[in-house]
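Peer 1: Starting from these lines, generate the structure:
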Amino acid sequence: MLFNSYEFIFLFLPILFFGYFFLTSKRLIIASKVWLVLGSLFFYSWWNVAYLPIILSSMLINFAVGNSFSSTKKVSKKTLLSFGIVFNIALLGYFKYADFFIENFNGIFGFNVPLLHIALPLAISFFTFQQIAYLVDSYRGETQEYDFLNYALFVSFFPQLIAGPIVHHKEMMPQFASHWNKVKNYRNIALGLFIFSIGLFKKVVIADTFAVWATNGFDTASTLSLFEAWATSLSYTFQLYFDFSGYTDMAIGAALLFNIKLPINFNSPYKATNIQDFWRRWHITLSRFLRDYIYIPLGGNKVAALRNYFNLFSVFLVGGLWHGASWMFVIWGALHGGAIVLHRIWQQLGLKMNTLLAWFITFNFINITWVFFRAKEMEDALKVLGGMFGMGGVVLPNVLASKLSFLQNYGIEFGGFVENIQGDYFTPVWIFAAFILVLVFKNSMQKRESFTMNKKTALFTAFLLSFSVLSLTKVSEFLYFNF
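Peer 2: Below you'll find the model as predicted:
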């Protein structure tokens, strides 16, 4: 089920909300948790009920392993942890990477092993990482004892289930166990609707507008001129941001209705002035997982310089591959890994850079590397990158032809300057407006901190929600559903 759908907004969410607090008002605490778990599993299986046994078996096995650390003496804790991690990686590897490895195996050795054509279960990357973190923390003795109902709610809670944030057990499980969260909190309800409305507007109005130009540029157009290529890359850069941060806002807002506070996942990442700063702002919970459960166990920065560079690079390769079974994601991860290593060397040399120049370099690096992230094949990436560097020619708007006709002597043409991506004169206006939004205005989490319940915020919420709902003419999935 999609957040940006009539079924979710007008049926699922209200029914789950009122049913939950009706049960808590009758002090039926266990029943209220069962209600949330069943509702979340219904939300998850809306697309395909065949996914349900996968997440249920994953929850049961991980909970059993996590509880066994403190109860069993027949098997060592390290053996249990190894089993749990191997189980999770094997589950993820089979469903997400099996065909990818078979294709590469066939290509390298010349075999013809048939592909399995396995459908990727929704959210498997997210709930797998979440449960690996739980197992590691349980192994370290950092978890408390919780019953399976609380654990099932921790894993399946519908706001964060499909595309994150990747939550930590110590952030969530105490909240589900707390009796203070069983009573309706009208400030949380107002704040939740406020944040949810911002996220819905980001997705439906902004991200889906950029999606048209990005899709046409990457998937449809055979050639791209200079402005078309830049419009394509920037459209995807902003589509991805407003799509994923919009989902996260909706997740945080929906969770607040139930008095659950999810962690921040975005903090104005396009304001970053270096690549490390970017990864402290973008998909924060994924960065935290990679740091705590891969980078630090590899030795982190407490090793020799070359080993540290290797650790950094390896983490970003894993992060790239986590996003999907494609060499394009590996290339994207390698580029970011190389950039983070260069940044570390730059820091160690004590070098400085002008802030504006640092932002310009950082943003353009991110924008260019998103091309690899989005492209289905290398050919698509080279098409866009070639256009961005002028290899597809330069086409200026027709309205400039009379004044700049002399430029035709230098190979510059006049015509529809973004027609290959079905753009128009409003396309650069949208791109300029997006820059203003992400660089000048406060982000949704900053607005959350300064939120007050008054007529102004009520009208603002009502406007965003109404305008977004009226824009639900074409329901589209969130980009991170693919990962």
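Peer 1: C-alpha only now, for contacts and for neighbours.
Peer 2: OK.
Peer 1: which parts of stretch 335-355 are buried?
Peer 2: Of the residues in stretch 335-355, those buried by neighbour count under the rule 16 or more other C-alpha atoms under 10 Å are 335-341, 343-344.
Peer 1: wait, stretch 170-179
Peer 2: 172-173, 175-177.
Peer 1: same check, this time on stretch 182-195
Peer 2: In stretch 182-195, the ones that count as buried by 16+ other C-alpha under 10 Å are 182, 184, 188-195.
Peer 1: Looking at these, which one is closest to Thr457?
Peer 2: Sorting these by distance to Thr457 puts Phe194 at the head of the list, at 7.6 Å, by C-alpha to C-alpha.
Peer 1: I'd assumed Leu351 was in a helix, is it?
Peer 2: No - counting by DSSP: H, G, I helix; E, B strand; the rest coil, one finds Leu351 to be coil, located in no helix.
Peer 1: Where do the helices of the stretch 51-200 of the chain begin and end?
Peer 2: Counting by DSSP state H, counting those that start in this stretch, the segments of the stretch 51-200 of the chain that form helices are 52-71, 77-92, 98-109, 124-139, 148-156, 158-161, 169-177, 186-201.
Peer 1: by contact count, what packs against the fifth one?
Peer 2: Secondary-structure packing of helix 148-156 (3 or more C-alpha pairs under 8 Å, 6 or more residues apart in numbering; DSSP states H and E): helix 29-45, helix 52-71, helix 124-139, helix 169-177.
Peer 1: what about Leu479, how many residues close to it?
Peer 2: A count of nearby residues for Leu479, using other C-alpha atoms under 10 Å, gives 15.
Peer 1: An error on my part: the question was meant for Glu228.
Peer 2: By the criterion of other C-alpha under 10 Å, Glu228 has 30 neighbours.
Peer 1: Please generate a structure for the following sequence too, so the two can be compared:
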Amino acid sequence: MLFNTYVFIFAFWPITAIVYFLLNRFRLVFVAKCWMAASSLFFYSWWNPKYLPLILGSIAFNYTFGRILQTKKDWSVLRRRLVLTTAITGNVLLLAYYKYADFFLENLSSVTGHAFPLLKLILPLGISFFTFTQIAYLVDAYKGKVREYNIVNYILFVTFYPHLIAGPILHHSEMMPQFDRLRNKVWQWNNASQGIYLFCIGLFKKVVIADTFAVSANDGFANASHFVESWIASLSYTFQLYYDFSGYTDMAIGAALIFNIKLPQNFNSPYKARSIQDFWRRWHMTLSRFLRDYIYIPLGGNRRGEAIMLRNLVVTFLVGGLWHGAGWTFILWGALHGVGQVIHRMWTKLGIQMPRWLAWFITFMFINVTWVFFRADDMKQAFRLLKGMTGLEGIAIADLKLLAPTLLLIIIMMPIVFFASNSSQLSGTFRPSWKVAAAAGALFIVSLLYFNRISTFLYFNF
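Peer 2: You can find the predicted model right below:
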């Protein structure tokens, strides 16, 4: 189910909230959790019911191994590590089968010359997110950071629908204690109004701004070859992805706030970054945290010397690139960001300071160029667009007449992205008032006018 649909906004979301708080009102706390878990599973299976057994099987698998890790603390370190390794391997194999099997077969066919038949698997919705969430849970269980023996609580932790499909990637300790706080079981108007406010902002970002940029981005990546149209295509996708992902994040946080659940910040004005390191502290923050805690640090982090640390950075971002998609374009995108981190690290050690505007400009241009690989269907398309952006295929000023509306939208949105307060900052200063309600209402009504072109969120593909 999509957040940006009538059925979610006018039926599913309010019904789940009303029933949840009514059950808590009558002190049916356990039933309320069961209702929320069942509703989240319904939300997930709305897209394709045949994947419901998959997520339930994944939950049963990880819950079982989590219980073993929590209850068998007297086992030897080697034995517990074997259990953890087995559990993580099972998760990775499941993700690899659905996400990377055809990619592996395609490359195996290219290398061997034998045409291996493709499995043509449809990627189950949210598999990358609920897999990473549960891997984090297993590691935390191994370290003794979590204790969860209730299967309903665990199902709710994994499937709570505001974060299920595209994050944020949560730790058990961030969410489940909130469901047990007595004050969170009572309807709170301040949280509800703030949640609706954030949801309306996110909805507007998605259906009005991101989906408008999507038209130019899709057309440009398919056809652009000259300088002007290539740059407009790349910038259109850069801003489409920004507003699409930040819009989803706002809606997820807003939807959760209705239930008095505060999800962690996942997006903090990443295009304001003045270094690639700063960018990854702002973009998909919970994924960056996961890669740091469960890839970079286990590889040795910065504890084994400079050379090993630089290697770990590159490997971590290669994993991050591959996590986003099965394709050489994603791998190259991850590699470029890994190398960018290495260059930033070496530059920092030199102690040379550049003007802040120049640091921002270089960072933004690097991000914009690397998004080309992230978006392109293949390397050929990516290099065609990059060649056009260099002007090698001509300038084609005449294209400006056709592309003027998109160029105007880019010019309007740039100052907002680069200078305006983000949703998290607005939420921090939020105070209910008639003016705020009117503004949120206006955004909501305008957004409804764009519901004739419903589209999925970009991160649903990852």
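Peer 1: returning to that earlier point: with distance to Phe210 of the first structure added, can I get the helices of the stretch 51-200 of the first structure in TSV?
Peer 2: Written out in TSV, the entries for the helices of the stretch 51-200 of the first structure read as follows (distance: least, C-alpha to C-alpha, whole Å):
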stretch	distance to Phe210 of the first structure
helix 52-71	33
helix 77-92	31
helix 98-109	30
helix 124-139	26
helix 148-156	31
helix 158-161	24
helix 169-177	34
helix 186-201	13
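Peer 1: Identify whichever of those lies nearest to Arg307 of the first structure.
Peer 2: Distances from Arg307 of the first structure to each of these were compared using C-alpha to C-alpha; the shortest belongs to helix 124-139, at 23.4 Å.
Peer 1: what range in the second structure matches that closest one?
Peer 2: Following TM-score structural alignment, the partner segment of helix 124-139 of the first structure in the second structure covers residues 127-142.
Peer 1: Just confirm Ile276 of the second structure contacts Ile343, I think it does.
Peer 2: No - Ile276 of the second structure is beyond contact range of Ile343, at 9.4 Å (criterion: C-alpha atoms under 8 Å).
Peer 1: distance of the counterpart of Asn67 of the first structure in the second structure from Asn191 of the second structure?
Peer 2: The equivalent of Asn67 of the first structure in the second structure is Arg67 (alignment by TM-score structural alignment). According to C-alpha to C-alpha, to the nearest Å, Arg67 of the second structure stands 34 Å off from Asn191 of the second structure.
Peer 1: Just the helices from the stretch 251-400 of the first structure, written as ranges.
Peer 2: Assigned helices in the stretch 251-400 of the first structure, in chain order: 275-279, 284-290, 305-322, 327-348, 355-374, 378-388 (criterion: DSSP H, counting those that start in this stretch).
Peer 1: Between those helices, which one is closest to Phe460 of the first structure.
Peer 2: Comparing the helices of the stretch 251-400 of the first structure under C-alpha to C-alpha, the one sitting nearest is helix 284-290, at 27.5 Å.
Peer 1: Could you check how far the closest one is from the centre of its chain?
Peer 2: When C-alpha coordinates are averaged (C-alpha atoms, centre = their mean, to the nearest Å), helix 284-290 of the first structure and its chain have centres 11 Å apart.
Peer 1: Mean per-residue distance, it versus the second structure.
Peer 2: Relative to the matching residues in the second structure, helix 284-290 of the first structure has an average distance of 0.2 Å after the fit, by mean C-alpha distance after the TM-score superposition for the first structure.
Peer 1: Which residue numbers in the second structure does that helix align to?
Peer 2: Going by TM-score structural alignment, helix 284-290 of the first structure lines up with residues 285-291 of the second structure.
Peer 1: Residues contacting the matching stretch, please?
Peer 2: The list of residues contacting stretch 285-291 of the second structure from outside it, by C-alpha atoms under 8 Å, 6 or more residues apart in numbering, reads 132, 136, 168-170, 264-267, 280-281, 316, 320.
Peer 1: among these, who's most crowded?
Peer 2: With neighbours taken as other C-alpha under 10 Å, the top of these is Ile169, carrying 28 neighbours.
Peer 1: Apart from its chain neighbours, what residue comes closest to the alignment partner in the first structure of it?
Peer 2: By TM-score structural alignment, Ile169 of the second structure lines up with Ile166 in the first structure. Taking C-alpha to C-alpha, 6 or more residues apart in numbering, and ignoring the residues beside it in sequence, Ile166 of the first structure has Thr285 as its nearest neighbour in space, at 5.4 Å.
Peer 1: secondary structure class for Phe227 of the first structure?
Peer 2: For Phe227 of the first structure, the reduced secondary structure class is helix; criterion used: three-state DSSP.
Peer 1: ok, it - contacts?
Peer 2: Phe227 of the first structure makes contact with 387-388, 394-395, 417-418 under the criterion C-alpha under 8 Å, 6+ apart.
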